[in-house]
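Asker: Can you look at this prediction? I've put the sequence above it.
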Amino acid sequence: MNTQLKCKKAEIQDLHKIIELLADDELGRKRERLEDPLPESYIKAFNAIQGDPNNELILAVLAEEIVGVLQITFTPYLTYQGGWRATIEGVRTNKFLRGKGIGTQMIEWAIHLAKERGAHVVQLTTDKQRPEALEFYKRLGFRASHEGLKLHLG
């Protein structure tokens, strides 16, 4: 990928493009509401993320265009002697630019942030309906060391 790719923290004016990226696949179309204006729930969530020092929305920007997004959350644990973990979620890249190194650079940037914050582990999940994402994360060194479960509450 061109070295002009930049990673930066998201701002409120980026929210519509973020939701557009999240909604731009089969799974995302089922759960996101890409409308104009956006539903208030997105604005509330964005403001909560921005107001929490343990959460960051990271954008990949190429030639002034947002081409990727991820969220990283830092969580303190009592395990590992009170260690911190970094959890990466909501990773999306522009579908026309996949395979160009954007996702790799975003994940590497998130890992760098995790190291800076003193996290002892970086963890993430990916939907089983996205086997290509699982292979992508494995190529970056992530290992399926745990079995994850989710309970949707509504």
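Answerer: That came through fine.
Asker: drop to CA atoms for contacts and neighbour counts, all remaining ones
Answerer: Will do.
Asker: helices and strands around the lengthiest strand in the chain, which ones?
Answerer: With DSSP state E setting the assignment, residue counts place strand 65-76 as the longest strand in the chain. The contact analysis (3 or more CA pairs under 8 Å, 6 or more residues apart in numbering; DSSP states H and E) places strand 65-76 against helix 15-23, strand 55-62, strand 84-93, helix 102-116.
Asker: Now that strand: buried residues?
Answerer: Using 16 or more other CA atoms under 10 Å as the test for burial, strand 65-76 gives 66, 67, 68, 69, 70, 71, 72, 73, 74.
Asker: Comparison target below:
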Amino acid sequence: MNIRKAVQSDLPYIVRMISEDKLGKIREDYKEPLPKSYFDAFSQIDADRNQELIVVEDIDKSIIGTMQLSFIPYLTYQGGVRAQIEAVRIREDSRGQGVGEYMFKWAIHRASDRGAHLLQLTTDKKRPDALRFYEKLGFTASHEGMKLHFSN
């Protein structure tokens, strides 16, 4: 497997993966051609040095996984940096083959290399399998997260 920074031509594969799970089916709009909003978002992510949109390729160079790493500088921890993982997806036919563990080990090393003092993530309570997977990797449910959605 190979992990690399995503390029714009990867967008259809990434959006397809994020739209195929039970929650993505509700909130995403995967179609060809992709809506402009995905290209706009990619441009913003790509231009921000604190954002890394990542893809995982198999031996045939097919994209089988994706995630976004965000590096958040802040004042606590004496001006520390917190890394956050978002939008983790594994292509359905590649699940259960160690791809997720490979991605997370890479992300843990990447966050450490960038000087982050912690790596955090959120997971929807409707995904108990994901929660068990993250705990197996050493993540702890140390905080209760909350969100406020806007109707834009």
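Answerer: Done, it's in. As the structure is a computational prediction, the values presented were derived from the model and not from experiment.
Asker: Number of residues surrounding the aligned partner of residue 103 of the first structure in the second structure?
Answerer: Alignment note (TM-score structural alignment): residue 103 of the first structure maps to residue 100 of the second structure. Residues lying near residue 100 of the second structure (other CA atoms under 10 Å) number 22.
Asker: Can you check which part of the second structure the next helix-or-strand element following the longest strand of the first structure sits on?
Answerer: Using DSSP states H and E, the helix or strand that follows strand 65-76 of the first structure in sequence is helix 79-82. Aligned by TM-score structural alignment, helix 79-82 of the first structure falls on residues 76-79 of the second structure.
Asker: tell me the contacts of residue 24 of the second structure?
Answerer: residue 18 (CA atoms under 8 Å, 6 or more residues apart in numbering).
Asker: quick one: furthest residue from the center of the second structure?
Answerer: What lies farthest from the middle of the second structure is residue 78; by CA atoms, centre = their mean that is 26.7 Å.
Asker: how close does that one get to residue 97 of the second structure?
Answerer: 40 Å (CA to CA, to the nearest Å).
Asker: what do you get for residue 56 of the second structure?
Answerer: Distance of residue 56 of the second structure to residue 97 of the second structure, given as CA to CA: 13 Å.
Asker: which one of those two has more residues nearby?
Answerer: When neighbours are counted by other CA under 10 Å, residue 56 of the second structure and residue 97 differ, and residue 56 comes out ahead with 24 against 9.
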